[in-house]
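missing the sequence, but the structure's below:
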């Protein structure tokens, strides 16, 4: 943003050089052969410039600085001007030359006579270097949009002659659908200054200061005072998007020479009144204060400047008042007041807006008010928000139609329902740009937009549409920019889009689109940018990326996220030689990464994360991929070693390869790297952490957690990483020590050292004053938690995980933890802590004290759960009651786990009736009395586990209103009731445990009560054992258990809740009978299926429909009074692993079909009336006699009696005991193509896979 004078001066300097050379030629008669003219350029200057050129690459062939040749006069080179007397370079202007390098070459600082230096609009990587203080004569410095980053060097503050300083960075809006201040919120600052006061303290001659998007968030409350004191003659002040916090200070009124003021986008600025002193600046031409948190009433006075051209107060919703007054409106060109609270009730006091080109208004607009602007003959851009003007919309559209110079129109919140297509087309026909935001667009109106054939830009954001995108969009053949953003279009993208052959930018972010991208997209050969993003929850899949996309030779930007693409990445993408941005993340792409991608020589950003890509990583070349800055390949199934070449990419800053299957060592030796982020977590990497990593001073983030890395790591190794803020070494085989004398982690805010063999709290932790995330779980730290943890970190810590250690005490004199900020996580679980539980004074999102030896808790503990969502004290020795205050103080609570303690008394009704609670686990306590019954449809419970208490009465019928219920366990209580057939309609109910109560009646009556075929549609585990159920089992019931009829081809998924942030901390578990004993299954998989009706008084035959339950793993009908034969259909239950029909009155032979159950590991048919020979095929030959004894009529192995057909000795026939001890079995496969193998299969065979499931460490 250098002044125009700079360009003029450069031209005059070049002209002066040419004239000087010409005069010299004439003085010697023009005879160049015999009278050579010496070069004006000083040799040292040429040498420095040539060295500088050598450091550059060029992204455009037309700007290769071809005139910069050895042996020629450097004063005649492109962008160079010299002092005619000395031959030293005074001007170097390389603005927007397509230069690319890996940092500024130090040769630049040999040009010490420079007065003007402009390197803006190029791509120079690396930290901004020191050395600028050498430019003692510099008056103009422009390093804007250069790609450099880091702290602004102190040398710039010593340039006392500076007239203009431009270090700004601007967000590139080329590929953004709706540019606006919110787009800058997530933008990464490049330059930063810890003190604006220090930067400008010596720059008293400064007239122009451009620091847009420079991080000034640490400049404190007095940034305005610093400017007023140090740069009194400032004319241009531009601090847009700088992260300023303090409001605009009145001291800026002393800068009376201000012409341009731009403070937009400082969204964190403290609220303040409009600075009235700006209205007194008589030279003011530009005032931009959008998103500056202005509030209150706008001053009812006029701007004194008669040259005001730009006034932008938009995006200050609490700024109110009447329309601003102006002393002279004739020069006003831009007026933006949208998203404010101005009133437009009265007409304009002036109608002389002859220069107005850009007008933006919202609120209760009327045609009368708009007409009072007079004839807006220059108006070319109009933004109107018409939320309150629906009745006048037609008249306003007619007013718009009278402005023939208008080419750009943006409408917000318009309801087009009453607008005829003819009215729209006739008034909008001159438009080149139409943007509609949050509008209601009927089908006919939307179709008529296709008749606005002059449109070059069309945007629809957040609009209400009906049906599919109309094919009439293909009529807009002049269209260059198309944006469809969250409009709810349904169906496929129309093939007519292929007619938009002039299209340059296409942005489609809409959850309704389905099906493939039409091949006709290959016709859009002028496209520069494509962004297509669909709804992450969209289930449509199967389409592939069209191969024709490789025909778009001009494409620079390709983003296809969440599109559910499958198949391989088309190799044709390698044809896109201009591509700088490639993002195919969050799809289902498979196969290897095509080598053609690595031939894209100008690629800056590559993101293929969250797909199903496999194979090795290969193909990176530090010459071909010399411009690659970001590589994200995380969350795939990539394998093999990480190629060393990837670490040699010269400007690579972000490398994310986590969540793959990569192995081998980290082969890294590039100490000159520009890397800022390295994420290699959740792989199978081995070896030690390379020493070279500890030399990369630019590193800010390192994550190598959850690998197989070994060796000793001293935290002092990180002392050179002065920019480091995040370090994750967790879950390897590392031995972390802290022998450092100083604090090498002073700037670290996030530190993951879980499972690092740490035996004590490192001393250096005492000085981690900025730490807010710390994970020391799964180490060997013993003794007390030192008091300095609570003292040193009380102002910073937000996440603290000390679980899985051997901690015994907390060194606290108070029962309250003295944190200054609310916590996200405090996890002290799995230690040996005892005594009373200490609660944080400001609550916490997640509190986990489980698996300790705590014996008490504060009587009013619920008071400290005001903002807690997860609270667990499971498996301690706590006595007492649950206070009723939990009903009023715990309105955010979603998970409450008090299991395995000694709580007693009644259960507060709100815990079951409360809306937000999702998991209630009170298992194995001494709660008593009846359960509350007033449960409404607002119930959010997903798990309720009251197993092992003293609950009496009936099951609460209101549970049928809990439509999200997945796990219900009321086992081991004293409930007297019938079978809860009223739960049959719950769509998610997977586990129902009611054993060991006093339930009675029949089970099959559910069929008679059912109103539809939906009956326990998701049920996979049902345990009704040890009750008083009687009667027959009705065959129809088992036909309805759909979830047990599905054949599974995978190990299944863990039953999860809609509480993803608690996944590491809470896991559902269940206990069911397996092999004659109760077995605990932690993490219930969707493939774990079981039916246990044992120890009841059921009778009749076992229904043949059991055979339909082909995915059932465990079936226990023992200790009932079943009669008849064992159904041969049970042989169809191919996944069955445990079958117990013992202690009944079953008769007949053992069906030969049962030998088809090749996964059967436990079989108990003892104590029945079975007869005949015991089958010997497959698994049956592995069972011992205990599986069959007590059946007088059975014969053959493994029974130790006479062979079948022989007359047995009556004295040897006896009735076995009905008490059977089922031992671990040896899984043996015999012959029949299986071979012979012997193994004890994870204690209990294939089911062992349910016993272990590890959650990832919760990270931010």
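Thanks, I have the structure now. Bear in mind the structure is a predicted one, so any value in this text is a computation, not a measurement.

going by C-alpha atoms from here, please, whenever you check contacts or count neighbours.
OK.

I'd guessed residue 1117 sits against residue 1092; true?
Yes: contact status for residue 1117 versus residue 1092: in contact at 6.3 Å, counting by C-alpha atoms under 8 Å.

how about residue 1181, what does it touch?
By C-alpha atoms under 8 Å, 6 or more residues apart in numbering, the contact set of residue 1181 is 1175, 1198.

from residue 821, how far out is it?
For residue 1181, the distance to residue 821 (C-alpha to C-alpha, to the nearest Å) stands at 66 Å.

what helix or strand is residue 1098 located in?
strand 1097-1100 (DSSP states H and E).

that strand packs against which elements?
Packing partners of strand 1097-1100 (3 or more C-alpha pairs under 8 Å, 6 or more residues apart in numbering; DSSP states H and E): strand 1028-1032, strand 1121-1125.

show me what secondary structure element comes after the first one.
Read it as strand 1028-1032. Heading C-terminal from strand 1028-1032, the first helix or strand you meet, by DSSP H and E, is helix 1035-1038.

one more structure, for comparison:
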């Protein structure tokens, strides 16, 4: 109904009771007359993203019982008119643009059962006292800017079962008062700044099923007997409260947790594994990552647990027996101090995710891993593992992420990747692998990230990978790749490539302009398309996001001459690095069409000719390195339009003429231009002298003048060392003994004598110069 004009609703009969225009693509400002129909009981305008305006006011006492404006574009403050809507039972204004404070009349609606004001721009505190909401069942006000304390009446509403105030700016402690509500089942208060100790009164809310107080500033200790009181609890998330701990307060007492399913205490203050959870028979997901649990977790502490997912990453563990978990399917033990060999896993194991990166493991990958039929993610990066990569890993049909970077694997890359492979990420960077890239990688049609940098591979450029329509990252850096980069039919090659790094190899020939023409993934990619999305989306968007939220593809890029690790790769980020090879010829004009490129590095080659002015069209460029080539001519003025450029290196070429001025170019130092003897102008000390620009005036003093010699920088630098010591010593004497008048008199007499001598010589030379000219 996008073509229906709002005025057409003026003919609605006054006896109308029910008006639903949900998801009708309505546009413009909805007329206030619809809110003033005297018999209207239900009005649903939700999911009309182009419908908005200010919220109209009813002209008289309203019969409205149900009002739903979810997902519209109403804005401004919510009018304080709910005193005229005493029959309201359902009020939902979710995902609009309302701002200002919440009108107090909303909290006095006696018949309201559902209230949703979430995802707006509402601010200010909640009222301290209210007189209504006795029948309220759900209260949702998340994703706003609500401040102040959490009032105690929220936990005393007799009918409230669902409370959601997450993602606000609540900072004060929760009142330690009795909470008589025995109906409350779900409490969401995460991502605020709530401080103080965890309120013990929470453990009297025996019907609580879900509690999320993560990402606050809570303190104190949660004990086993406290948790055991919440017999209906199945999901508890207290992560990211750095002063909150979890402890078994009574050794030998068996507590029961009959319904506990999810338990998350990541980034808290836990020092010991909570062994009392052995009696949580239904516990499937345990996340106690980023704590201070050290040493060994003994078999008796975990035996009998029926966990499906365990996250113990970022602790100080040295040993754990994974065999004690009979049903474990996902485990993250990354960034610990684990030693010894990789765990031997049962051939009947249903492991789907195995992450043990960033430890001190040695040895080879056990052959039993080939029998992990359902393995999706295998991350063993940053260990001391060696040997050959098992050939069978390429046969695992469900494998999506294989990350073995920064180890000591040698031999060849397995050539066993199967047709219809589901592989998304293959990272083998930083090993000792030899041979060629396996041609069976061409079967991996879902492949997005291929990183084989820093090995000993000896091959030509893999143009045959160009058919992989999903490939976004290709890193061949620091190997022995050689030859020219070309292909006879490059029409549809590498359409989605965002990051390509072939630096530090032995590639020759011309830069591949035909490839640059087809890199559509680097053209006009706007931040709103991918700026908030990251590569490695499989792990981040699946069910396991709640368990392993921190896995993302990473990549090393060269910035300011140093390697910088991007631990998350934004989908909108793009870079081209062809440095340290033997490319020759001109820089292709086609590079300028890569308007979304952020980093361009063509340094340390044998490129000739002028810098193309088309590079000025690369509006997102942040780093440009063309150093150590044989480029000549002037620096194009068009480069001054690159307003995001923060790193520029044009050093060691044959460039000449004036350095452009304006915008970012006024911020670059000498280092950006050294080794170009024909360049002049700021920031170089070499001035550009031409007919339009006068020379700088001669010095006031001649070189042999005693006055000038006093300010000669050579003498200043030579005297800096001893002068500093003498100055500090003299300063100390002044500070201790007071003003030494004998030194002051000496200096003042010398100063007067010096000034008189300089003045006399200056007058004498002034009278002599006319005679010399004559």
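All right, it came through fine. Model, not experiment: these values are computed from the prediction.

what's the first helix or strand after the host helix or strand of residue 67 of the second structure?
For residue 67 of the second structure, the element it lies in under DSSP H and E is strand 66-68. Per DSSP H and E, the first helix or strand lying C-terminal to strand 66-68 of the second structure is strand 73-77.

that next one: average distance to aligned residues in the first structure?
Compared with the first structure after fitting, strand 73-77 of the second structure has a mean deviation of 4.6 Å; criterion: mean C-alpha distance after the TM-score superposition for the first structure.

which residues are contacting the next helix-or-strand element following that strand?
Sequence-wise, the next helix or strand downstream of strand 73-77 of the second structure (DSSP H and E) is strand 90-92. The contact list for strand 90-92 of the second structure (C-alpha under 8 Å, 6+ apart) reads 65, 66, 67, 68, 69, 70, 112, 113, 114, 115, 116, 117.

please repeat the previous calculation with a cut-off of 10 Å.
Strand 90-92 of the second structure is contacted from outside by 42, 44, 46, 64-71, 106, 111-118, 136, 138, 140, using C-alpha atoms under 10 Å, 6 or more residues apart in numbering.

which PyMOL command selects the buried ones in these?
Here is the PyMOL selection string for the buried members of those, based on 16 or more other C-alpha atoms under 10 Å:
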select buried, resi 42+44+46+64+65+66+67+68+69+70+71+106+111+112+113+114+115+116+117+118+136+138+140
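
pull up the aligned stretch in the second structure for the strand holding residue 1098 of the first structure.
Alignment note (TM-score structural alignment): strand 1097-1100 of the first structure is matched to residues 582-585 of the second structure.

quick one: buried residues of that stretch?
Buried residues in stretch 582-585 of the second structure (16+ other C-alpha under 10 Å): 582, 583, 584.

the longest helix in the first structure is where?
In the first structure, assigned by DSSP state H, the helix with the most residues is helix 4-27.

residues in the second structure matched by that helix, start to end?
On the second structure, no counterpart of helix 4-27 of the first structure exists by TM-score structural alignment.

output the contacting helices and strands for that helix.
Applying 3 or more C-alpha pairs under 10 Å, 6 or more residues apart in numbering; DSSP states H and E, we find helix 4-27 of the first structure packed against strand 80-82, strand 89-93, strand 116-118.

quick one: the strands in the stretch 551-700 of the second structure?
With DSSP state E, counting those that start in this stretch, the ranges of strands along the stretch 551-700 of the second structure come out as 555-559, 562-566, 575-577, 582-585, 599-601, 606-609, 623-625, 630-633, 647-649, 654-658, 678-680.

what's the mean distance for the second one versus the first structure?
Between strand 562-566 of the second structure and its aligned stretch in the first structure, the superposed structures give an average distance of 0.6 Å (mean C-alpha distance after the TM-score superposition for the first structure).

go on, the third one?
For strand 575-577 of the second structure, the mean distance from the matching residues in the first structure following superposition reads 0.9 Å, by mean C-alpha distance after the TM-score superposition for the first structure.

neighbouring contacts of the strand holding residue 1098 of the first structure?
1000-1003, 1026-1034, 1117-1124, 1144-1146.

at 6 Å instead, please
Contact with strand 1097-1100 of the first structure is made by 1029, 1030, 1031, 1032, 1120, 1121, 1122, 1123, as judged by C-alpha atoms under 6 Å, 6 or more residues apart in numbering.

average gap between that strand and the second structure?
Following the fit onto the second structure, the mean deviation recorded for strand 1097-1100 of the first structure is 0.7 Å by mean C-alpha distance after the TM-score superposition for the first structure.

dump the helices and strands packed on helix 4-27 of the first structure to CSV, plus distance to residue 968 of the first structure and mean neighbour count.
Below are those laid out as CSV (distance: least, C-alpha to C-alpha, whole Å; neighbours: other C-alpha atoms under 10 Å):
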stretch, distance to residue 968 of the first structure, mean neighbour count
strand 80-82, 80, 25
strand 89-93, 74, 23
strand 116-118, 70, 22
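
test my guess that residue 991 of the first structure contacts residue 967.
Yes: distance between residue 991 of the first structure and residue 967: 4.7 Å, which falls inside the contact criterion (C-alpha atoms under 6 Å).

that older thread, out of the helices and strands packed on helix 4-27 of the first structure, which comes closest to residue 191 of the first structure?
Checking these against residue 191 of the first structure by C-alpha to C-alpha gives strand 116-118 as the closest, at 16.6 Å.

so where in the second structure does the closest one end up aligned?
On the second structure, no counterpart of strand 116-118 of the first structure exists by TM-score structural alignment.

same for the helix or strand following that strand, what does it pack against?
Downstream of strand 116-118 of the first structure, the first helix or strand assigned by DSSP H and E is strand 123-124. If contacts are counted by 3 or more C-alpha pairs under 6 Å, 6 or more residues apart in numbering; DSSP states H and E, strand 123-124 of the first structure sits against strand 99-101.

which bit of the second structure covers the strand it packs on?
Counting by TM-score structural alignment, strand 99-101 of the first structure pairs with no residue of the second structure.

ok, the nearest residue to residue 824 of the first structure once chain neighbours are set aside to residue 778 of the first structure distance?
In this structure, residue 824 of the first structure finds its nearest non-sequential neighbour in residue 845, 4.7 Å apart by C-alpha to C-alpha, 6 or more residues apart in numbering. Applying C-alpha to C-alpha, the value for residue 845 of the first structure to residue 778 of the first structure is 22 Å.

can you check residue 844 of the first structure too?
Residue 844 of the first structure is 22 Å from residue 778 of the first structure, where distance means C-alpha to C-alpha.

same question, residue 543 of the first structure
From residue 543 of the first structure to residue 778 of the first structure the distance is 44 Å (C-alpha to C-alpha).
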